[in-house]
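Student: Starting from these lines, generate the structure:
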Amino acid sequence: MSERTETRRSVLKATGVALGAAALPSVASASTNESGWTDVESPVGGTLYDIEQTTAGAYAVGDAGVVLERTEKGWKKVLDGGPTGNGNNLYGADVTDDGKRLWFVGSSGSIGEYDVTTGNLNDHSAPMDVTSNFNDVAVTGEAGEANVYVAGDSGKMYYSFENGATQTWDYVTPGSGSAINAVDFYDDRKGHIVDGNKSVFHTQDGSTWDKIGLADANVNFYGVDSDGADDVWVSGGGGMVFHWNGTSWVPADTGDAGLRDIEVENGEGLTVGGGGNVYDRESGEWKPDTTPTGQNLKAVLRKSDPEIAVGAGGTIIEH
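Tutor: Predicted coordinates:
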């Protein structure tokens, strides 16, 4: 486990959120199956693209700029329309290391910073006058002092080392210009990205990127979990998962579903994707979980109690 991951999880545990049984919704669930996944009532019908854990609980983002919060009485909408109020879709989210600020990005250059302790929203949209789509975001550091990394659909990585303040943004094109689909960091300025050209890149300074794979993958890459320079997990099309152990890429084939997100820690993890598919990694093997939904799942939150996955049609399932 990386130092940054350990620090963030310790903060969330200290607040009583990550393991908070009191946060369980009282809303009746639609169905439960033998794997323990429950279909939970959702306040929206649009796609939910990402989910994160904060000191105030779990938050999900999605279509039309919606932001949902998980409360004791179930999921509720806390923001509609995104950071600009224009209803731009939100595709990616991340949280500061102290769990107090939720950052999210999306279409038309949308970037928002939401304070989960006060409800205040800061709009950082269109940095450098860029209004292309942003697919994902990673933030490191504490609230108000974050390094912000934004994955662009045009193949550019945008970054600010001063909490997204105007005039502090810069960008770099790590690869061929293919869309950058996912980004994750394991330290303040160290992390990984995957792009639409079947490539994985690593940075050690937050601004320059080196390609570390992946030859002959033959599938698109959708998700990345960056836990260290020698511990990287990538999920992709055709049910494929790849693990970089510092020496080689180790593939695993789970089936046919495109896997959109992945979270692994100390060798155990979850990956989710098309058709409601969830795969659980234990004892070195990926095994399927049955779920109560056939909707395409877009993101999974593993470092929480309960574990949560979200996706198309406003789907929320919990375990």
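Student: C-alpha only now, for contacts and for neighbours.
Tutor: Noted.
Student: Could you tell me how many residues sit around the residue lying closest to R189 once chain neighbours are set aside?
Tutor: Closest residue to R189 apart from its sequence neighbours, by Cα to Cα, 6 or more residues apart in numbering: G206 at 4.4 Å. A count of neighbours around G206, defined by other Cα atoms under 10 Å, yields 22.
Student: Repeat that for G294.
Tutor: Residues lying near G294 (other Cα under 10 Å) number 12.
Student: Surely it touches G273?
Tutor: No. When contacts are counted by Cα atoms under 8 Å, G294 is not listed as touching G273 (10.1 Å).
Student: Could you pull out the buried residues of the helix or strand that R9 is a member of?
Tutor: With elements delineated by DSSP states H and E, R9 resides in helix 3-14, which encompasses its position. Of all the residues in helix 3-14, those buried under the rule 16 or more other Cα atoms under 10 Å are 4-5, 8-9, 11-12.
Student: for comparison, sequence B:
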Amino acid sequence: MSDQRPTLTRRTALRTLAAGVVAGTAATGVTAAEEAGWTGAETPTGNTLHGVVRTVDGVYAVGGGGVVIRRTDAGWEKVLDGGPTGNGNSLYGAGVTDDRERLWFVGSSGAIGEYDVTTDGLMDHSAPNDVTNNFNDVAVRGPAGEANVYVAGDSGKIYSSFENGETGTWDAVTPGSGSNVNALDFFDDRAGHAVDGNKTVFETADGGVYERTGIADANVNFYGVDSDGVDDVWVCGGGATVFRWNGSGWRTTDLGDASLRDIEVADAGDTGLAVGGGGAVFEFDGHEWRQRDTPTGQNLKAVVRGEPDVAVGAGGTVIER
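Tutor: Purely as a prediction, here's the structure:
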């Protein structure tokens, strides 16, 4: 049985055109009529938002100071302040169970939280095995209460629990040189990919052993990964660069200058979004990446596709489409 710390609730917690088609390296202009209509949204925080996911209760975003906010019909509202421990540790990544009923988030000083969006219950899994390093990202597979949880560590380790983060069930592995693991994503219960600060992509088939799978001569740091299958992986990084693995080789697309921090592409590969510095948003149509006009110059940190598409970033920025 887990010795999860006391449950909080939302009610007891603080509730208080320069665009272009890119086919390889160059961009050409498009008209305003072609723009997809990104608009800014008011939010109850000025803290940087680092992660965003879609749940059965709508879109949630997490960020600096441990803030968690939720999109409602009336706008964005604050759900939590202070993170899973209440100590104000910043949150750098978010994930969601397969049934989208549990929101997981990770951050500084070993912060790990599990939030039940159907009951407003918060469970604290922080400092697994007494580890208090910064955590950069989290991936979750399986249903609420029975999930496999994977956490990307700033110390170069990947932490995993196959028993929903219960105390004593965490293992750790260093897949590479010890460089910070910036992002990870899983397409199956124990199969997925991770990227680190040493320009390396790792793959795993069992959630415990990781093998290097690229990328040679990348020359940019990697910040985001979308793992849709053994032969379908997308990576984004510095220099507005997008990499795609098709099972036999990596294809590189240079989108300009912005440092891209997150990428999400549909499993079918027919649409996708990547976001990054200076309010940059790029959209994939199955063939080409097109830069979209946005109402912000703030650095964007994360994006989630859906209805609506939502991107989040510095200064509490949220843009929607």
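Student: quick one on the thing from earlier: which residue range of structure 2 does the helix holding R9 of structure 1 align onto?
Tutor: The alignment of helix 3-14 of structure 1 onto structure 2 (TM-score structural alignment) finds no residues at all.
Student: Centre of the chain to that helix, how far?
Tutor: When C-alpha coordinates are averaged (Cα atoms, centre = their mean, to the nearest Å), helix 3-14 of structure 1 and its chain have centres 17 Å apart.
Student: counting contacts, what elements does the next helix or strand after it pack onto?
Tutor: Read in the C-terminal direction, the helix or strand following helix 3-14 of structure 1 is strand 31-32, with elements assigned using DSSP H and E. Here strand 31-32 of structure 1 touches strand 38-39, going by 3 or more Cα pairs under 8 Å, 6 or more residues apart in numbering; DSSP states H and E.
Student: Comparing the strand it packs on with structure 2, how large is the average distance?
Tutor: Per the superposition on structure 2, strand 38-39 of structure 1 and its aligned residues are separated by 0.5 Å on average (mean Cα distance after the TM-score superposition for structure 1).
Student: ok, and what's touching that strand?
Tutor: 29-32, 291-293, 315-319 (Cα atoms under 8 Å, 6 or more residues apart in numbering).
Student: Out of those, who's the most crowded?
Tutor: Each of the contacts of strand 38-39 of structure 1 was scored by neighbour count (other Cα under 10 Å); the top score is that of I317, with 28 neighbours.
Student: looking at the alignment, what does that one pair up with in structure 2?
Tutor: Alignment note (TM-score structural alignment): I317 of structure 1 maps to I319 of structure 2.
Student: Reduced to three states, what does that match come out as?
Tutor: Reducing the assignment to helix, strand or coil with DSSP: H, G, I helix; E, B strand; the rest coil, the entry for I319 of structure 2 is strand.
Student: That one - nearest residue in space that isn't next to it in sequence?
Tutor: Here the nearest residue to I319 of structure 2 in space, its sequence neighbours aside, is G40; by Cα to Cα, 6+ apart that works out to 4.4 Å.
Student: part of a strand, is A152 of structure 2?
Tutor: Yes. Note on A152 of structure 2: a strand contains this position according to three-state DSSP.
Student: Could you pull up the contacting residues of it?
Tutor: Remark: with contacts taken as Cα under 8 Å, 6+ apart, A152 of structure 2 is in contact with 135-138, 158-159, 181-184.
Student: where does the corresponding residue of structure 1 for V138 of structure 2 land in three-state SS?
Tutor: Taking TM-score structural alignment as the criterion, the aligned counterpart of V138 of structure 2 in structure 1 is V137. Following three-state DSSP, the label given to V137 of structure 1 is strand.
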